[in-house]
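K.L.:
sequence and predicted structure, then a few things I'm wondering about:
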Amino acid sequence: MTYDDPPPPLAAQANALRSLLRLAELHPELPGAYVVSHNIDADRIDVQLDNPSSFEAWREALTASPASVRSKPCEDRELLEFTAPAHPSTIRVYAIFPRLTNDAGASA
C-alpha cells in the first residue's frame, strides 16, 4: 500500500480507534499493549504483546478461536498472531517472546 497525496486525515482512523476504545471499556482488565493505528489501513489496529498469557487474554476477549492463532519461529523467538473482527474494524494481535526450549534431557 502507498500513501495518498495528501495522506488520509486522522478522522479516517476514527472507526478503528472507537473499536479499540469499546474493547477497553468492555474488558478493562486486558493487559496493556503496544498499539498502532495505521493511516494506510485505517480500519485496522495492531496490538503487540510480549508474552503468551497476555496474548491469550486478548484472544479470549476478542472471542477468536484457538484455531485462528498462527505460530511461527522468528530467530530465537516465537511469534503468535491472530486477526479478529472488532466491528466495524479489524484487530491484529501478535506476541513475540523468547522460545521455550525443553532442556530437561541435557546434562549440565
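P.N.:
Happy to help now that I have it.
K.L.:
contacts and neighbour counts: CA atoms only from here.
P.N.:
Noted.
K.L.:
ok, for the residue most central in space within the chain, nearest residue in space, not its chain neighbours?
P.N.:
Geometric centre of the chain, nearest residue: Val93, 1.5 Å, by Cα atoms, centre = their mean. Distances taken as Cα to Cα, 6 or more residues apart in numbering place Val47 nearest to Val93, at 4.7 Å, with adjacent residues excluded.
K.L.:
okay, now the one to match up with it:
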Amino acid sequence: MRTANLADQSVVFTCLAGLAVTHPNLPAPYLTLSRHLPQEVAVQLDSPAAVEAWREVLGVAPDRVVADRIGDRPSLEFKSRAFGVHFFVYAVYTPATQPVGAT
C-alpha cells in the first residue's frame, strides 16, 4: 500500500495559492484538508456574504447554493469542482432577526 504524502495535496495548495494571488480580498476561511481525500477542501466561512464572495470567484450558479442547517443553526452552502479541486463551501451563522411570529 502506498503512503500518502504532501505532494498528493499539491493541486489543492496550488489552487488556494492562485486564489490568494488573483483574489486577495476574498474572505479568509478556515480550511480542512485530508490525506484521505487529497483533492478536496472544506471552506468554512463566517457569514453568508463570505459564501457569496466565494461562489462568485468559483463560478457557481446562485441556484446551486443551498440554505440548510448544521445542528440547530442555519447554514448556507454549496459544492463545486473548480481548478481541479472539489470544494465544499459553507457558513453557519446566527440570523440577524427572528422569523415573523417567533417569540
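P.N.:
Yep, it's here. Not measured: the values here are computed from a predicted model.
K.L.:
would you pull the TM-score for this pair?
P.N.:
The TM-score (TM-score structural alignment, normalised by the length of the second structure) is 0.85; 102 aligned residues with a Cα RMSD of 2.0 Å.
K.L.:
before we move on, back to that, which residues touch the residue nearest to Val93 of the first structure?
P.N.:
The contact partners of Val47 of the first structure, taken as Cα atoms under 8 Å, 6 or more residues apart in numbering, are 33-36, 91-94.
K.L.:
please, which helix or strand holds it?
P.N.:
In this assignment (DSSP states H and E), Val47 of the first structure forms part of strand 44-49.
K.L.:
distance from that strand to the middle of the chain?
P.N.:
Centroid separation for strand 44-49 of the first structure versus its chain: 4 Å, with Cα atoms, centre = their mean, to the nearest Å.
K.L.:
that one vs the second structure, mean deviation?
P.N.:
Mean deviation of strand 44-49 of the first structure from its aligned counterpart in the second structure after superposition (mean Cα distance after the TM-score superposition for the first structure): 0.7 Å.
K.L.:
how about the strands in the first structure?
P.N.:
34-37, 44-49, 70-74, 77-86, 89-98 (DSSP state E).
K.L.:
what range in the first structure does the top helix by length along the second structure sit on?
P.N.:
Secondary structure of the second structure per DSSP state H: the longest helix is helix 10-22. Under the alignment (TM-score structural alignment), helix 10-22 of the second structure falls on residues 14-26 in the first structure.
K.L.:
and that stretch, what's buried?
P.N.:
Within stretch 14-26 of the first structure, the residues that count as buried by 16 or more other Cα atoms under 10 Å are 15-17, 19-20, 23.
K.L.:
need those in JSON lines (columns: distance to Gly105 of the first structure).
P.N.:
Formatted as JSON lines, the buried residues of stretch 14-26 of the first structure follow (distance: Cα to Cα, whole Å):
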{"residue": "Asn15", "distance to Gly105 of the first structure": "51"}
{"residue": "Ala16", "distance to Gly105 of the first structure": "48"}
{"residue": "Leu17", "distance to Gly105 of the first structure": "48"}
{"residue": "Ser19", "distance to Gly105 of the first structure": "47"}
{"residue": "Leu20", "distance to Gly105 of the first structure": "45"}
{"residue": "Leu23", "distance to Gly105 of the first structure": "44"}
